[in-house]
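[1] One predicted model, sequence on top.
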Amino acid sequence: MRAVQVTEFGGPEVLNLVDLPDPVPGPGQQLVEVDRIGVNYADTHQAENSYLAPSKLPLVPGGEIVGRTADGKRVVALLNGGGGYAERAVADEVTSFGVPDGVDDLTALSFIIQGTTASLLLRKSAHLEPGESVVVHAAAGGVGSIAVQLAKAWGAGRVIATASSDEKRALALELGADVAIDSRAENMTDALREANGGKRVDIVLDMTGGAVTDQSIAALAPFGRLAFYGMASRENPKPIEARNLLGHSTTVAGMWLPHAFKLPGNVFGRTLDELFELALAGRVRAIAGGEYALSDARAAHEALRSRGTMGKLLLDPTK
């Protein structure tokens, strides 16, 4: 089968199209004929071995696929340790989910990581309450574009989007944001307060890191919450001192999606089902960010790392 393989860690240049034997499912696993592959920012970290979970060489990157099992069932699946950038992949049955009729490949792949991340950030990490203000950084991206829609659907009082271009800010407004500001603002603290009518903000969803995180924390209102789920800038925020959290009763939370599978009551599966229902009802939609041939995986990673993309990027394993 055709697959993208990494034999040395690095940037997009280490992604090579090769021929590999078909993977063989073990107990509790199934072989999936892949229709589309989701591309995530985490894949770029996986390729350079800078992700939370260490990578091992040789590596076929990719953590999400949609396709069909041997018995014809259409599933969207999360893969443990990669293997998604290929024509066929092995998926654990416990992380494979049926896709309802009417939900297309783009939506299924947008929701299984980005959608569930946005939902859990708002509900589990930030504990959104009706009427609260919500800042969504990178609001035109995979998680951000869904988070804007969910925040509005769940009663946020004011949704403030940040994005780096006029086109991205226009998309955020189209999706329901009340105001969209430049993510390159010189002082994000001031920019967020101004966008919120001079008041501090209640919730910030942040995947940027560095100064953006520092200045976002400084913009939080009493009992404000910042939910941190990525570090696209590859820059660490300043260390947080406990005494500074006391100043405004601030909460700073981190979230890594795999931990959701350890929650009782099938929280992940129920979250995904709810998102599918919202999509079928026309209340939340996935944003297409571009489809690349499997042989063009390098270009997809270059686009992601440039932070110039919007919505969800896909790979087509037939090309």
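    Now that the structure is in, tell me what you want to look at. Numbers count the residues shown, from 1 in each chain.

[2] CA atoms for contacts and neighbours, from now on please.
    Fine.

[3] residue contacts, residue 83?
    Shown in contact with residue 83 (CA atoms under 8 Å, 6 or more residues apart in numbering): 59-63, 89-90.

[4] I'd like the next helix or strand past the top helix by length along the chain.
    Across the chain, the longest stretch assigned as helix under DSSP state H is helix 267-280. Counting by DSSP states H and E, the element after helix 267-280 in chain order, helix or strand, is strand 288-293.

[5] Distance from the chain centre to whichever helix or strand comes after that next one, please.
    Under the assignment DSSP H and E, the closest C-terminal helix or strand after strand 288-293 is helix 297-305. Mean-position distance between helix 297-305 and its chain equals 16 Å (CA atoms, centre = their mean, to the nearest Å).

[6] then this one, side by side with the first:
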Amino acid sequence: MTVVEITQPGGPEVLKATKRATPAPGPREVLIKVHAAGVNGPDLLQRKGLYDPPPGASDIPGLEISGVVVELGSEVTRFTVGEPVIALVPGGGYAEYAVADERTTARLPQGLSMAEAAALPETFMTVWVNLFQRGQFKAGESVLIHGGASGIGTTATMLAKAFGATKIFTTVANQEQQLASQALGADMAINYNEQDFVEEIMKGTDNRGVDVIVDIIAGDYVSRNFRAAAMNGRVVQIGVIKGPATNVDLFPMLVKRLTHIGSTLRSRSHDDKAGIMAELESQVWPYIRSGAIKPLLFKTFPLADAEQAHALMESGQHIGKVVLRVLQDD
């Protein structure tokens, strides 16, 4: 089969198409003929040599796929050959075939193309875990979403809106991203190149601050998040694009009784991921089936053009998800 592998740590140019043996499914795994694969921040980190796959996982990048089941492991009971599915995988998505544990596989949600569906598993599961489970967001609260034009940011905006946020703030890079974020449900999309998000949030909340902050940035944003948070607010760290936080002022965290937590999805057990997938199917899939929520696709690339997809992601100019098409007719 054709795959895209990381030839050495480095820039997008280290991604090369090559041939490898098609994997065989284990007892609880399904073999999926991949139609599309989502491109995510962890893929970029892995390419740079900064995020190793979990033990036993494929070294091929790619954490979310859509496709059709073509072979079943000996103990698989939930799926049959020929079913269209989506899957969260610990690696191996940039390929014509991939194996996925049946516990992290779900039937293709009605109303989505294969390309749209490939943008679901990693992104929606990450947002659900961090905004709803760990961040404990609930209807009637306000939220700040950093990286509002990213796949995570657009998804978090749509879900916060659907589940009753009183006010949604996002941070974005330019006017085009501002307009797109507001169209998805943001009440205020703050251009971080021209505005101070702490000042804008305080003005927009009568100096109260926001209840939940979802942050993929880190760096100097950590201290600023503490200043922008409301009393008893929660800051959920799911990325470190700007690197380590230095000279962090913890006093606002103490005074406001804040909670600052973080997590990753990739290293969780299959059973943990199955629980997250089940909650999405019961609580979010109805919005997808009705058309109220749909993954926002910015651009798709053929599998062999993974280098271009990564370059686009690193430019920060995308709005929504970047997806690799393995089969061009989807």
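    Cool, got the structure. Fair warning: this is a prediction, and the values are worked out from it, not measured in the lab.

[7] TM-score them against each other, please.
    TM-score for the superposed chains, counting by TM-score structural alignment, normalised by the length of the first structure: 0.91, backed by 317 aligned residues with a CA RMSD of 2.4 Å.

[8] about what we covered before: against which helices or strands is the longest helix of the first structure packed?
    helix 116-120 (3 or more CA pairs under 8 Å, 6 or more residues apart in numbering; DSSP states H and E).

[9] what does the helix it packs on correspond to over in the second structure?
    Mapped onto the second structure using TM-score structural alignment, helix 116-120 of the first structure spans residues 125-129.

[10] Superposed on the second structure, what's the mean shift for the lengthiest strand in the first structure?
    Using DSSP state E, we find that the single longest strand of the first structure is strand 29-39. Superposing on the second structure and averaging over aligned pairs (mean CA distance after the TM-score superposition for the first structure), strand 29-39 of the first structure comes out at 1.0 Å.

[11] Please find the angle between the direction vectors of the following helix or strand past that strand and helix 297-305.
    Under the assignment DSSP H and E, the closest C-terminal helix or strand after strand 29-39 of the first structure is helix 41-48. Computed by axes from the mean of the first three to the mean of the last three CA atoms, to 10 degrees, the angle separating helix 41-48 of the first structure from helix 297-305 equals 120 degrees.

[12] who's in contact with residue 23 of the first structure?
    By CA under 8 Å, 6+ apart, the contact set of residue 23 of the first structure is 31, 88-90.

[13] Going by residue numbers, what spans are helices in the stretch 151-300 of the first structure?
    Assigned by DSSP state H, counting those that start in this stretch, the stretch 151-300 of the first structure shows helices spanning 166-174, 188-195, 210-218, 242-246, 267-280, 297-305.

[14] Show me the one of the ones you listed that comes nearest residue 120 of the first structure.
    Distance to residue 120 of the first structure, taken as CA to CA, is lowest for helix 267-280 among the helices of the stretch 151-300 of the first structure, at 7.9 Å.

[15] Quick one: the strands in the stretch 1-150 of the first structure, in order.
    2-5, 16-19, 29-39, 64-69, 74-78, 88-92, 96-98, 133-136 (DSSP state E, counting those that start in this stretch).

[16] which residues sit against the second one?
    When you say that, I think you mean strand 16-19 of the first structure. By CA under 8 Å, 6+ apart, the list of residues contacting strand 16-19 of the first structure reads 1-6, 294-295.
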